[in-house]
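Asks: could you look at this predicted model? Sequence included:
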Amino acid sequence: MTEALSFGCRLNAAESEAMRALAPGAGWAGALLVNTCAVTAEAEAQARQAIRRAHRADPARPILVTGCAAQVAPAAWAALPGVARVIGNGAKLDPASWDAPVGPIPRGAPVVAAASGGTRAVLAVQQGCDHACTFCVIPRGRGPARALPVAEAASRAAALAERHREIVLSGVDLASHPDLPGLVRAVLRAAPGLARLRLSSLDPAALDERFWAVWAEEERLAPFLHLSLQHAEDLVLKRMGRRHRHAGLLALFRRARDLRPGAALGGDLIAGFPTESEAQHAWLEQFIAEAGLAFAHVFPYSARPGTPAARMPALPVPLRRERAARLRAAAAASRARFLRGRVGCLEEVLMESDQRGHSAHLVPVALAAPRGALVRARITDTDGATLRGEAA
């Protein structure tokens, strides 16, 4: 049986599922697919370890390697034991091109991939990135920004909605889709039975008036924003090459909550970026509480070869890890405050098992109900990380 190991983002997971389905027809039945991530050195190390373990367990099994790390340094991955093929990110969804050498990703490379596990489906509608954040190699790994046309995306979403109650629209830089607001409306029109549409990570600098109209008007669009924040102190953001600033983030958070009271807002944060002072880190810690983040994905800064940030004065690794731990503690406290605010509320819970589901805010809810059901529940308690509810 063809298996896939996916590292990194939700988009990688969707692509891995698509590749797993394509592999037998391409002559790779029984192979192991490894979809790598280049965001951090740790993610790369985990993928290398997985390849070595798999080869030791079954030396005869061919291993196909793809993903951003493999795109950036194909020769290094091809040299690992058991690797039969390194497949470029631009070819991973086109089996006819799996034998081609890894090369630059063209603007016309395939975009769409879908993962259909459980009650929720992930649909990739955008690929690549045209920005130049100083810490990031993803533009080299994913190529230029490109998007699935609205009509095709809506059609694919409608097909997924026949089997799933929730769909996540995903992309490398989803907010760069030429018509994200129109896409959201088209998907919801094409799938009238879909209970919930969710968006993956968004660049806060790209959210325009049309987006806010959709956010306010479309009730089936989940009240959940995962934002590519990275930091909140202006000088650090400038050195990162980010396009937003602290005041703009706070204004965005206020607007999102004014239009959708109780919305869950959060995103990605980098701890210990080069030159970050203790005062700048404290500013970011304070921002977590100031903005009322419902969740945060915290990463210690990881230098990526060839990026401008890798040439900046770096902080010691132990200090980066210590600051990441402080951010995680601040984020956990902020999440607990958000969850305490949901106690007594009515939530629509999409059941992933007969004992557990998730709310529209993507919060786990302990609840007894049939798997796949959409249950209206009153929240009775929280442990600070999850909610507990009873069918209303």
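Replies: Nice, thanks for sending it over. From a predicted model like this one, the values you see are computed outputs, not experimental measurements. Numbering: from 1, shown residues only.
Asks: okay, CA-based contacts and neighbour counts for the rest of this
Replies: Noted.
Asks: quick one: the closest residue to A157 other than its chain neighbours from A216, how far?
Replies: What sits nearest to A157 in space, not counting adjacent residues and going by C-alpha to C-alpha, 6 or more residues apart in numbering, is V187, at 6.2 Å. Distance of V187 to A216, given as C-alpha to C-alpha, to the nearest Å: 16 Å.
Asks: out of these two, which sits in the busier spot?
Replies: Using other C-alpha atoms under 10 Å as the criterion, V187 and A216 rank with V187 on top: 24 against 16.
Asks: quick one, what contacts that one?
Replies: Contacts here follow C-alpha atoms under 8 Å, 6 or more residues apart in numbering; on that basis V187 touches 153-155, 157-158.
Asks: which of those fall within helices?
Replies: In helices, defined here by DSSP state H, the members of the contacts of V187 are 153-155, 157-158.
Asks: which helices and strands sit right next to the host helix or strand of I288?
Replies: Secondary structure assigned from DSSP states H and E places I288 in helix 278-291. Where contact means 3 or more C-alpha pairs under 8 Å, 6 or more residues apart in numbering; DSSP states H and E, helix 278-291 is packed against helix 317-340.
Asks: in the stretch 1-150 of the chain, which spans are helices?
Replies: 10-22, 41-57, 68-72, 74-78, 138-142, 150-161 (DSSP state H, counting those that start in this stretch).
Asks: presented hereafter is structure B, for comparison with structure A:
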Amino acid sequence: MTDPKSETEIVTFGCRLNTYESEVMRQHARDAGLENTIIFNTCAVTAEAERQARQSIRKARRDNPDARIIVTGCAAQINPDSFASMDEVDRVLGNEEKLKAESFGIHETARVAVNDIMEIEETAAHLVHGFEEHTRAFVQIQQGCNHRCTFCIIPYGRGNNRSVPIGAITEQVRELVSNGVQEVVFTGVDITDYGLDLPGTPTLGQMTRRVLALVPELPRLRLSSIDPVEIDEDVYQLLAEEPRLMPHLHISLQAGDDMVLKRMKRRHLRNDVETMVRRARALRPDVVFGADIIAGFPTEDDTMFRNSLNLVRDLDLTYLHVFPYSPRPGTPAAKMPQVPGPTRKARAASLREAGQEAENRFYQSLIGKDVEVLMEKGNFGRCQHYAPIAVEDCEETEKLRGTIVSARVTGFKDGKLTALRNPSA
């Protein structure tokens, strides 16, 4: 029996890009022969995310007194000294260093290895084999962000926009599909800025169209969070014409009030979101939307909040990621007049409730309809809209895992849909 301590454990916080990069680190750690090591891949999107990381690091040290603890990710990139000063931490890696195989050498002793991320000019492609056991895999198409929203510290942890060339993305997707992956998710920090730094400035849609053409064996493709005002024409055309592009878009919304959006220095206004959602639905009537929303941004009054809440209801936004605003030192928003903490929490709860109501309505609307379910574990999977589904007559679970099953939705209970396989499929 393998000693569990011989395996490197990776604790991931935050975004899908971190999830992808954790798999890269897992492969590097395995190749380097690291043992009894715990890697924390941190997030800096809120002060609370960093607090949770510190709490987890301390707990890990108590539970594993002999383990080597490595801390990396955005919080470590932005504030490496604060993690290096923790008695529990053995080593701190920057966001660029964590993706290099040489950073995980068993004889590597430098306590802090963090370069200036703002000086990094390109992003390398990383072929990841760690996703072989999964049915869904993330592929990094770009890194960093050229914009400076007033609430966001992430550009200082990720650097400016750097895109992965189309050929390298295609190679990764082809490799993943050959290893059994049925669904690929294009991820990054600001994927609608894809290609601005590449020769010929290919857009996100042009790159996506090219990859789908070059890897016809890829069954399903998703896009991660998108900016509603920067979607290019090819994305809209693919949404209308390409069934392999899943009808599920996640909007980097943040607020539904124009004044709040201006104070956030977002690139869109409320009308831009409404226009994008209605256009997408006209092209693909079954498309479902998620959104990131910040509750209680500085200066947000009751009217401004109601505008955000009403936008969620008016557009029937389904999968919400709601964050009570958390001041981030070093950002302009942290110096603005703050909304009281209890008010932020109450507004976040109202937004989550509205999102849950929309989600329940959407699930109910699927009852009686045929869906394609990517089987993940046991009889559980997700359909093309990312809705969770239990296919109740899937008994050959190991055989069906990682396959796409045609099913008819029969009901909704315990937070997920139920379905039966289509006998004609």
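Replies: Now that the structure is in, tell me what you want to look at. Please read these numbers as outputs of a predicted model, since none were measured by experiment.
Asks: related to what we said a few turns ago, what are the buried residues along the helix holding I288 of the first structure?
Replies: Neighbour counts over helix 278-291 of the first structure (16 or more other C-alpha atoms under 10 Å) mark 280-281, 283-285, 287-289, 291 as buried.
Asks: picking that back up, what does the residue nearest to A157 of the first structure align to in the second structure?
Replies: In the second structure, V187 of the first structure lines up with V211, judged by TM-score structural alignment.
Asks: quick check: its match vs M264 of the second structure, distance?
Replies: From V211 of the second structure to M264 of the second structure the distance is 34 Å (C-alpha to C-alpha).
Asks: what segments of the stretch 151-300 of the first structure are helices?
Replies: Going by DSSP H, counting those that start in this stretch, the stretch 151-300 of the first structure shows helices at 180-190, 209-217, 234-240, 246-259, 278-291.
Asks: reformat those as TSV; add distance to F338 of the first structure.
Replies: Output for the helices of the stretch 151-300 of the first structure, formatted as TSV (distance: least, C-alpha to C-alpha, whole Å):
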stretch	distance to F338 of the first structure
helix 180-190	27
helix 209-217	20
helix 234-240	26
helix 246-259	13
helix 278-291	10
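Asks: neighbours of R304 of the first structure, how many?
Replies: Going by other C-alpha under 10 Å, the residues that sit close to R304 of the first structure add up to 18.
Asks: list the buried residues for stretch 205-222 of the second structure?
Replies: 205-209, 211-212, 218-222.
Asks: I misspoke; the intended subject was stretch 216-224 of the first structure.
Replies: 216, 220-224.
Asks: nearest to V363 of the first structure among these?
Replies: F224 (10.1 Å; C-alpha to C-alpha).
Asks: let me see the contact set for the aligned residue in the second structure for that closest one.
Replies: By TM-score structural alignment, F224 of the first structure lines up with H248 in the second structure. By C-alpha under 8 Å, 6+ apart, H248 of the second structure lies in contact with 222, 287-290, 384-386.
Asks: report the two of these separated the most.
Replies: G290 and Q384 (13.8 Å).
Asks: list the buried residues in the longest strand along the second structure.
Replies: Counting residues, the longest strand found in the second structure (DSSP state E) is strand 404-413. Buried residues in strand 404-413 of the second structure, counted by 16+ other C-alpha under 10 Å: 404-412.
Asks: show the end-to-end separation of stretch 151-164 of the second structure, please.
Replies: Per C-alpha to C-alpha, stretch 151-164 of the second structure runs 27 Å from first to last residue.
Asks: pull up the aligned stretch in the first structure for it.
Replies: Under TM-score structural alignment, the match for stretch 151-164 of the second structure is residues 135-148.
Asks: so how far is the matching stretch from its chain's centroid?
Replies: Using C-alpha atoms, centre = their mean, to the nearest Å, the mean C-alpha position of stretch 135-148 of the first structure is found 14 Å from that of the whole chain.
Asks: cool, and stretch 236-243 of the first structure?
Replies: Counting by C-alpha atoms, centre = their mean, stretch 236-243 of the first structure comes out at 20 Å from the chain centroid.
Asks: what sits against L218 of the second structure?
Replies: So L218 of the second structure contacts 173-174, 177, 182-183, 212, 244 (C-alpha under 8 Å, 6+ apart).
Asks: ok, now R304 of the first structure?
Replies: Going by C-alpha under 8 Å, 6+ apart, the list of residues near R304 of the first structure reads 39-41, 135-137, 310.
Asks: can those go into TSV with extra columns for distance to A84 of the first structure and neighbour count?
Replies: Shown next, in TSV, are those (distance: C-alpha to C-alpha, whole Å; neighbours: other C-alpha atoms under 10 Å):
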residue	distance to A84 of the first structure	neighbour count
V39	24	23
T40	24	18
A41	23	15
F135	31	23
C136	28	24
V137	25	22
A310	32	17
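Asks: the first structure: matching residues for stretch 276-286 of the second structure?
Replies: The aligned range for stretch 276-286 of the second structure is 252-262, by TM-score structural alignment.
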